[in-house]
Each structure stands twice: as structure tokens, then as C-alpha cells.
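>>> here is a sequence with its predicted model. Questions after.
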Amino acid sequence: MRLLMVEDDLRIATPLRAVLGRHGIDVRHACTGEEALDALGVDVDVVLLDLNLPDHDGFEVCARIRRISDVPVIMVTARADVRSRVHGLNIGADDYVTKPYDIGELLARIHAVSRRARPEPRPEAALAAPAAPASDAAPAAPTAPALVVDAAARRVTVRGTEVVLTRKEFDLLALLAQRPGVVFRREQIMSEVWRTSWAGSGRTLEVHVASLRAKLGNPRMVETIRGVGYRVVPDA
């Protein structure tokens, strides 16, 4: 695996590069946002992006990466507030890890986004609102389904309007949409979407759900079942 580490603090970059190298990861190091953008000219499987860079804010760098590449991006930063997490995911990050982190968890997240960069297609799930009862009145004009998740094309539409999602947001919605109305436990979601355990990962899931609801334009489409998990409600 080829990883681009964007980190200006050598006290962090040097030992981390050594650890990743021992786990079979070929690390290229960039100290600035411009160096990172230049490095995308070669093959890179994952970008590990710090937000506090000397020339550009990491959010800006992520947005510029997204304009030229779909390489998975993991933001690694001390900014732990929910607003920063949501903003990072909205502009195209695939994951968000806060410092200090456990190196085992970081490795798991790196491998997870790399595996899911080219996921196996799932059957299309089209979730339409229930049809109105039959009557003697003239049939109404057909309406677009409330929610359509096209797994093969990785495309989501809400009543005919396409919604742009990050890779993880799409994977989360595609999982829930497999069985509309059925509750998926948090542990199952973390295992299938992030390939990790629930322990210590609650905030990651909550942030992605919040961002997904905002983009769908109807928070009730993804319902929280308190103490259990989440389900898709297409006719919300």
C-alpha cells in the first residue's frame, strides 16, 4: 500500500512513518499542502492529512484533493469538536481521527478505507413511499421514489434529485437501505462499514449519521432507535 502522510511536525511524522513502514506501508511524506498536492501525481492509495499545515488549512487541501482525485482521505488532527468533524466529512474526507490516537486503530482505519475504495457492487435498492389506496378517481401522475440507492453506480437520489455523498456516507446508507424499516445495531454498522468494533467509535458513527441526514434533506429518513442503532424510513 502507498500512503501519503501530510504532516509538518517531524516529531510526529518520523516515528509514525517508521511504524507504518514496519506494517508494510510505503509512506511518502509531505510537510505542506502544496507538497501534498504535487505528490498526488504519483500513485497513492490513501492520504493521511493533518489539518494544521504551514501554508494551507487542511480543510482547503482536502477540498482541492477532491477536485482532482477520489483517493481516500483520513483527516488526523487534534480538532475533536463535532463541527470540525462534520465539515471535514462534508468536504470529502473518508474518515476523521483525533489525536492522540491508538496506532492499532489508525492502521485498521487505513486498511478499511483502502479496502472500501473499490467496494463490491450491491444490488440496487429502490425505496419508494407507500402507494395511495386505490379509488375511482383518475390515477395521479407518477412520482419519483422517495429514496433510490444505486449501489452499482454509487448514486443516491431523493425524489429524483441526486445527492452527493462521501464514500463512507454512501456505504452507511447503502447498508441501511438493504432492509428498509429494519433496525441495524451500532455494532453491526461499525463492523460492516468501518471494519472495526463499536468500542470507542461512537462519535464517528454519530457524525456520519448527522451529515447524512443533512444531505438527504429530511432527518427522519434515518431514524435513531435509542440504545440500539439506526434504520432507514423511506416514507418519512
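Structure's in. What do you need?

>>> going by C-alpha atoms from here, please, whenever you check contacts or count neighbours.
Fine.

>>> okay, which residue is most central for this protein?
Geometric centre of the chain, nearest residue: K168, 2.5 Å, by Cα atoms, centre = their mean.

>>> which non-adjacent residue is nearest that residue?
D94 (5.8 Å; Cα to Cα, 6 or more residues apart in numbering).

>>> hang on, that neighbour packs against R167?
Yes: if you go by Cα atoms under 8 Å, D94 and R167 touch, sitting 6.1 Å apart.

>>> that older thread, can you confirm the residue nearest to the centre of the chain is in a helix?
Yes: K168: assigned to a helix according to DSSP: H, G, I helix; E, B strand; the rest coil.

>>> could you measure it against G104, distance?
From K168 across to G104, the span is 20 Å (Cα to Cα, to the nearest Å).

>>> next: R195.
R195 is 13 Å from G104, by Cα to Cα.

>>> quick one: which of the two has more around it?
A count of neighbours by other Cα atoms under 10 Å puts R195 above the other of R195 and G104, at 17 against 9.

>>> pretty sure that one sits against S114.
No: using Cα under 8 Å, R195 makes no contact with S114, being 11.2 Å away.

>>> buried residues, the top helix by length along the chain. List them.
What stands out as the longest helix in the chain, according to DSSP state H, is helix 202-216. The neighbour-count check on helix 202-216 (16 or more other Cα atoms under 10 Å) flags 204-205, 207-209, 211-213, 215-216 as buried.

>>> same question for stretch 51-61.
Those would be 51-53, 58-59, 61, for stretch 51-61 by 16+ other Cα under 10 Å.

>>> look up how far L89 lies from the residue lying closest to P100 once chain neighbours are set aside.
Sequence neighbours aside, A78 is the residue nearest to P100 in space, at 7.3 Å (criterion: Cα to Cα, 6+ apart). Distance, A78 to L89, by Cα to Cα: 16 Å.

>>> give me the more crowded residue out of these two.
The neighbour comparison of A78 against L89 (other Cα under 10 Å) goes to L89, with 26 against 14.

>>> alright, now check it against this:
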Amino acid sequence: MGEQILIVDDNEDIISFLKPALEIEGYIVDYALNGKEALSKMKEKFDVVLLDVGLPDIDGFTVCEKIKQINSCPIIFLTAKGLEQERVKGFLVGGVDYIVKPFSLKELLLRLKVHIKKQVQSDQKHVRKFIKLGEVEIDILAKSIKINDQLIDFTKKEYEIIELLSIHPGQVFSKEQIFELIWEDTSDSDINTITEHIRRIRSKISANTSFDNCYIKTVWGVGYKWGD
């Protein structure tokens, strides 16, 4: 499943342009045309908010402050103003980025990926020390995995895949998401390496467990998840 994005902008042309473009990239997109509507939608869990500064009812800076009280997701400001004091204010109230209209869709997509990756890495730093499922125990601080109290040798990338999935149990990650979050953009590998890494992980787990339990489960046509 893709990340959930909320677009907050009173310009319906912006909405009609951005929403399908982001959905093509695999994101789940909702939108609000004013600040009050945006705040009412925050009972849902969004991964990123694209927030216009010049809203008709509540200014975007105030909306950002209110969102930050209930959701730690990255907020990227979209605005027609490029003034330095406006950018500074946006960062002070909790925004992580500031994109001036008109903007390039390619640039926006790249920035989205960067901030989503940073958020995932930040989440990883705050997870509990141990994650245990069945016979598998993951030590987040030591970066090691035991099965039935025996230390099992996983490669760095294999471990990183297991850690990514296990700290988000039940959440489905596509091969594209796993590749972007774990492999560097300059890597010589391609996305097909994910399938081989998953196969090796499963083989090592199966060889060391006393019963057949598929810890990394395939959601056909979507991706992989940890546990049920």
C-alpha cells in the first residue's frame, strides 16, 4: 500500500493536477479545499501533507501548527510567495520544505520521496529495542537476529529489509518502496534484487524454525509485509 498524502489547496486546478499525478506514482491521495476541512480530516493517518499557505479561511501556517499537535507527519508548504521571511516562518511552525508555485512535478516527487524516507528512518530510531514474532527476535540496537535463541547470520541488506518490515507490522511495502528506502540511488542493483533478497531471508528463517511459518508474507500484486 502506498503512503497517504493530503493536499490542502483552495485552487481546484492544483488539486485536479496533483491528485491523479500522485496516484499514478502509487500514493493514496485525499484533499481539502480549506483549513477547517483539512483539520477535520486529520483523524486519519497521513504520511505527508502538501499545504498551501494562502487558504481562504485559516492561513497555512496556523493549519500547520494545529496539525503538528496531533500528527508528526512531514508538512511541505506550497505557495506562490518565495519571500525569505515566509520560508523562515514555514520552517518555524513545523514545515519541512517549501515549494514555490509554479513548480516542477518531477521536483515535487523527488522531495516527497526524500521526506518519506527521512520519516521512516526517524520512526526506526524510536522503536523499542526488541521485536519478537514467534521464534524470531530482532535486536534493533545490536542489528542482529536470533531464532530460537541462536544468532543467525543475515547480510546487511537482508537485515535492513527485515527491520523495515518488522517495525511496521502489517503494513505492506512494495518492491519499489523497499528499494528506495534501503538501496542508495547510485546502487548498481535494480529492483529485481528485492525478490532474491526476500527468497534468501525466507530460506534462512525456514531452516532455523521448528515449524513452517511465513514471517514475511506476500500480498500479491502489492508487495510484502511482516506478520499478519
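On my side now, so go ahead. Treat the numbers as computed from the prediction; the structure is a model and nothing was measured.

>>> now the TM-score, please.
The TM-score (TM-score structural alignment, normalised by the length of the second structure) is 0.52; 125 aligned residues with a Cα RMSD of 2.0 Å.

>>> quick one: what's aligned to the residue nearest to P100 of the first structure in the second structure?
Structural correspondence for A78 of the first structure with respect to the second structure (TM-score structural alignment): A80.

>>> I'd say its match and K101 touch.
Yes: A80 of the second structure sits in contact with K101 when judged by Cα under 8 Å, with a separation of 4.8 Å.

>>> so where is the longest helix of the first structure in the second structure?
Helix 202-216 of the first structure lines up with nothing in the second structure when matched by TM-score structural alignment.

>>> what's the first helix or strand after that helix?
strand 222-225 (DSSP states H and E).

>>> quick check: buried residues in that following strand?
222-224.

>>> buried sites along the top helix by length along the second structure?
Looking across the second structure with DSSP H, the single longest helix is helix 105-125. Neighbour counts over helix 105-125 of the second structure (16+ other Cα under 10 Å) mark 108, 111-112, 115-117, 119 as buried.

>>> in terms of secondary structure, what does that helix contact?
Helix 105-125 of the second structure sits against no helix or strand, with contacts defined as 3 or more Cα pairs under 8 Å, 6 or more residues apart in numbering; DSSP states H and E.

>>> all helices of the second structure, in order?
Using DSSP H, helices in the second structure cover 12-24, 35-40, 60-68, 84-92, 105-125, 156-166, 175-182, 193-208.

>>> matching residues in the first structure for the last one?
Mapped onto the first structure with TM-score structural alignment as the criterion, helix 193-208 of the second structure occupies no residues.

>>> check the first one too.
Using TM-score structural alignment, helix 12-24 of the second structure corresponds to residues 10-22 of the first structure.

>>> average distance between that stretch and the second structure?
Compared with the second structure after the fit, stretch 10-22 of the first structure shows a mean deviation of 1.0 Å (mean Cα distance after the TM-score superposition for the first structure).

>>> what are the buried residues along that stretch?
13, 17, 20.

>>> which residues does that stretch contact?
Applying Cα atoms under 8 Å, 6 or more residues apart in numbering, the contact partners of stretch 10-22 of the first structure are 5, 7, 26-27, 29, 107.

>>> now these in JSON lines, with distance to P121 of the first structure?
Output for the contacts of stretch 10-22 of the first structure, formatted as JSON lines (distance: Cα to Cα, whole Å):
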{"residue": "M5", "distance to P121 of the first structure": "29"}
{"residue": "E7", "distance to P121 of the first structure": "34"}
{"residue": "D26", "distance to P121 of the first structure": "28"}
{"residue": "V27", "distance to P121 of the first structure": "30"}
{"residue": "H29", "distance to P121 of the first structure": "33"}
{"residue": "L107", "distance to P121 of the first structure": "25"}
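
>>> most neighbours among the residues you listed, which one is it?
E7 (26 neighbours).

>>> residue contacts, that residue?
13, 29-32, 49-50, 53.

>>> can you check K175 of the second structure too?
Counting by Cα under 8 Å, 6+ apart, K175 of the second structure has contacts 191, 194-195, 223-224.

>>> same thing with I116 of the second structure?
47-48, 74.

>>> check I110 of the first structure too.
46, 74.

>>> which one in the second structure is aligned with it?
By TM-score structural alignment, I110 of the first structure lines up with L112.

>>> returning to that earlier point: what residue of the second structure matches up with the residue nearest to the centre of the first structure?
Using TM-score structural alignment, K168 of the first structure pairs with nothing in the second structure.

>>> how close does K168 of the first structure sit to I189 of the first structure?
K168 of the first structure is 11 Å from I189 of the first structure, by Cα to Cα.

>>> likewise for G41 of the first structure?
Using Cα to Cα, G41 of the first structure is found at 34 Å from I189 of the first structure.

>>> quick one: which of these two has more around it?
I189 (21 against 9).

>>> residue contacts, the more buried one?
172, 175.

>>> doesn't it lie inside a helix?
Yes: per three-state DSSP, I189 of the first structure lies within a helix segment.

>>> follow-up on the earlier one: let me see the contact set for the match of A78 of the first structure.
Taking Cα under 8 Å, 6+ apart, one finds 100-102 in contact with A80 of the second structure.

>>> just the residues you listed now: which is nearest I161 of the second structure?
V100 (35.5 Å; Cα to Cα).

>>> the closest one pairs with which position in the first structure?
That one, V100 of the second structure, aligns with T98 by TM-score structural alignment.
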